[in-house]
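>>> sequence first, then the predicted structure:
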Amino acid sequence: MKIAIITGASSGMGKEFVKQIASSEVLDEIWVIARREDRLNEMRQEISPKVRPVALDLLKKDSIHAIKQLLEEEKPEVKILVNSAGFGKYGTYRDLSDDEIDNMVDLNCKTLIHMTYACLPYMKEKDRIIMLGSSSAFQPLPEFNLYASTKVFVVHFSRALNIELKNRGISVTSVCPGYVRTEFFDVAKDTKNPDTCKNFKPMYEPEDVIKKALKDSVKGKDMSVLGLHVKLLRLTSKLLPHSFIMKSWMKVK
């Protein structure tokens, strides 16, 4: 049995990955993982009968164990793994609760590692891993510090893992979008200081970001970047001092 596994699948980027993978890939099942079981069941009706809801809260330690157990029972080939689960919060150290800090690090980083390592024994040559990074990983971002820092980890982890898996023929692509029109901002601005960041331009559409991400993953690229603005941001973050970039960010955020 050949499958795709997509975390954070109930909304936003994760849901768009489900839509496009269902329409473009020849698979037996698409395992969609998220907390909201009702939304996952709706996706089976809306998108494809191949969608298999797996309702789990990945912040709970026993969820990864449940995934490992399911993989051991089914013994599928994981053709595509998409680690899309994650969230961000705007604000400084004064604005984040202990739970928000722990959950952001755990979901964006630790869960991504454990999901990846759980699936690797079930992957073969030409199978692909897609990690949801962010253009915020290109430079330090005051007042969006913790989220951006978790995405630095995602990008570095993904690119190094891509090299480690070369001998197995498995590719790892880190997707680094700019601002994308999803529910992300509703969560990100729900803090003690919701006015920390206001300038969300340019705004990209999730279908365009995911379309390019899937193409880049097929090509074996270790990073997928959509849009001239984001590409310029990546370039300037390499060429200009980060102190200058951070000062500019504080003026336009």
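Nice, I can see it.

>>> C-alpha from now on. contacts and neighbour counts both.
Fine.

>>> neighbours of residue 64, how many?
Number of residues near residue 64 (other CA atoms under 10 Å) recorded here: 18.

>>> same question for residue 35.
The burial metric for residue 35, expressed as a neighbour count using other CA under 10 Å, is 17.

>>> wait, isn't it in contact with residue 60?
No - because the distance of 10.5 Å does not satisfy CA atoms under 8 Å, residue 35 is recorded as not touching residue 60.

>>> where do the strands sit along the stretch 101-250 of the chain?
Secondary structure of the stretch 101-250 of the chain, counting by DSSP state E, counting those that start in this stretch: strands at 128-132, 171-175, 179-180, 203-204, 223-224.

>>> included below, for side-by-side comparison, is a second structure:
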Amino acid sequence: MSNSTSRFENKIALVTGGARGMGLAAARRLLAEGAQVIITGRDRARLDAAVKELDAGGRVRAVPSDASSVADADALAALIRERYGRLDVVFANAGVASFMPVGEFTEAEFDRIVDINLKGVFFTVQRTLPLLADGAAIVINASWTAHRGLPTASVYAATKAAVHTLTRAFAADLAPRGIRVNSVSPGYIETAMYHDAIPAEAEAGIVAQIAGGRLGTAEDVADAVAFLASGEAAYINGQDLIIDGGLVAAVPAEG
């Protein structure tokens, strides 16, 4: 990654779930290209560590915020309005994973996943909408699991399919203001969440399914987010970009 570009000079960006993984990588990329960035998360200590790691001085601000809470979304929007006055980029990234057979899901777990992954995305966009400058860009973090059936992923995949639909509907709703809305669908990305969900002994079998021959990195996703949020993607709207090394579209030949 080159740090010489400045596609986001004088831009204000919000990255929800920005304290680790794909959110942290996206925040780092936006900062490297000149943005001021607000990151959110539920864990204050983790947010503080992220700010220290990003080492961007006054250009990064961490705000404790629960994506599933509309009250927190309201407070976040009020803080951004007072401190920055507007937003140019939103990466609605906050999400959780939960994998188990259909018969084992409880109502409480179902509600938890839906509240964060779907409700959280909807109200993040809705509550920040008055702050978005005309011509702003929204990127939503979805998942490859919405494109291909995966055992134990029923509820998780359903929330990600729902945010694909939100992406297209938001793009239509916000077209009069020139606000573009796209999503990214990461495949197997090597993050803490990946390691929490996937046993180490399963990794070789997973990589064997990927035409690219490796797991993805958080930086792979950050590259795509920065592109979709930039003027280089000015004619891309309502789309989903799958970042999976070919997992969905290509069956690798046997070596």
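Received it, and whenever you're ready, just let me know what you need. In this text the structure is predicted, and so the values were computed from the model without any measurement.

>>> before we move on, the earlier item: which among the strands of the stretch 101-250 of structure 1 is found nearest to residue 109 of structure 1?
Distances from residue 109 of structure 1 to each of these were compared by CA to CA, and the smallest falls on strand 128-132, at 10.5 Å.

>>> so which elements touch the closest one?
Secondary-structure packing of strand 128-132 of structure 1 (3 or more CA pairs under 8 Å, 6 or more residues apart in numbering; DSSP states H and E): strand 77-83, helix 145-164, strand 171-175, helix 206-218.

>>> so who does the closest residue to residue 221 of structure 1 other than its chain neighbours touch?
The spatial neighbour of residue 221 of structure 1 that comes closest, neighbours along the chain excluded (CA to CA, 6 or more residues apart in numbering), is residue 173 at 5.9 Å. Listed by CA atoms under 8 Å, 6 or more residues apart in numbering, the contact set of residue 173 of structure 1 reads 128-131, 158-159, 162, 213, 216-217, 220-224.

>>> check the gap between the aligned residue in structure 2 for residue 173 of structure 1 and residue 198 of structure 2 for me.
Aligned by TM-score structural alignment, residue 173 of structure 1 pairs with residue 182 of structure 2. Taking CA to CA, to the nearest Å as the measure, residue 182 of structure 2 falls 28 Å from residue 198 of structure 2.

>>> kindly report the same for residue 83 of structure 2.
Going from residue 83 of structure 2 to residue 198 of structure 2 by CA to CA gives 40 Å.

>>> do residue 98 of structure 2 as well
Using CA to CA, one obtains 11 Å as the distance from residue 98 of structure 2 to residue 198 of structure 2.

>>> so these two - more neighbours on which side?
Set side by side, residue 98 of structure 2 and residue 198 give different neighbour counts by other CA under 10 Å, the larger being at residue 98 (17 against 13).

>>> name the SS class of the more buried one, please.
The three-state label for residue 98 of structure 2, taken from DSSP: H, G, I helix; E, B strand; the rest coil, comes out as coil.

>>> close enough to count as contact, it and residue 113?
Yes - proximity of residue 98 of structure 2 to residue 113 meets the contact threshold set by CA under 8 Å, at 7.3 Å.

>>> overlap in contacts of those two?
If you check residue 98 of structure 2 and residue 113 against CA under 8 Å, 6+ apart, the residues they both contact are 155, 156.

>>> which residue lies nearest the spatial centre of structure 2?
Residue closest to the mean C-alpha point of structure 2, counted by CA atoms, centre = their mean, is residue 93 at 2.5 Å.

>>> now do the contacts for that residue.
Under the criterion of CA under 8 Å, 6+ apart, the contact partners of residue 93 of structure 2 comprise 15, 16, 17, 18, 22, 23, 121, 140, 141.

>>> in helices, which of those fall?
22, 23, 121 (DSSP state H).

>>> how about those residues in CSV, adding distance to residue 150 of structure 2 and neighbour count?
As requested, these are arranged in CSV below (distance: CA to CA, whole Å; neighbours: other CA atoms under 10 Å):
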residue, distance to residue 150 of structure 2, neighbour count
22, 21, 28
23, 24, 28
121, 23, 25
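
>>> turn those into TSV, columns for distance to residue 218 of structure 2.
Written out in TSV, the entries for those read as follows (distance: CA to CA, whole Å):
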residue	distance to residue 218 of structure 2
22	5
23	8
121	20
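
>>> tell me the spacing between residue 182 of structure 2 and residue 91 of structure 2.
Residue 182 of structure 2 sits at a distance of 10 Å from residue 91 of structure 2 (criterion: CA to CA).
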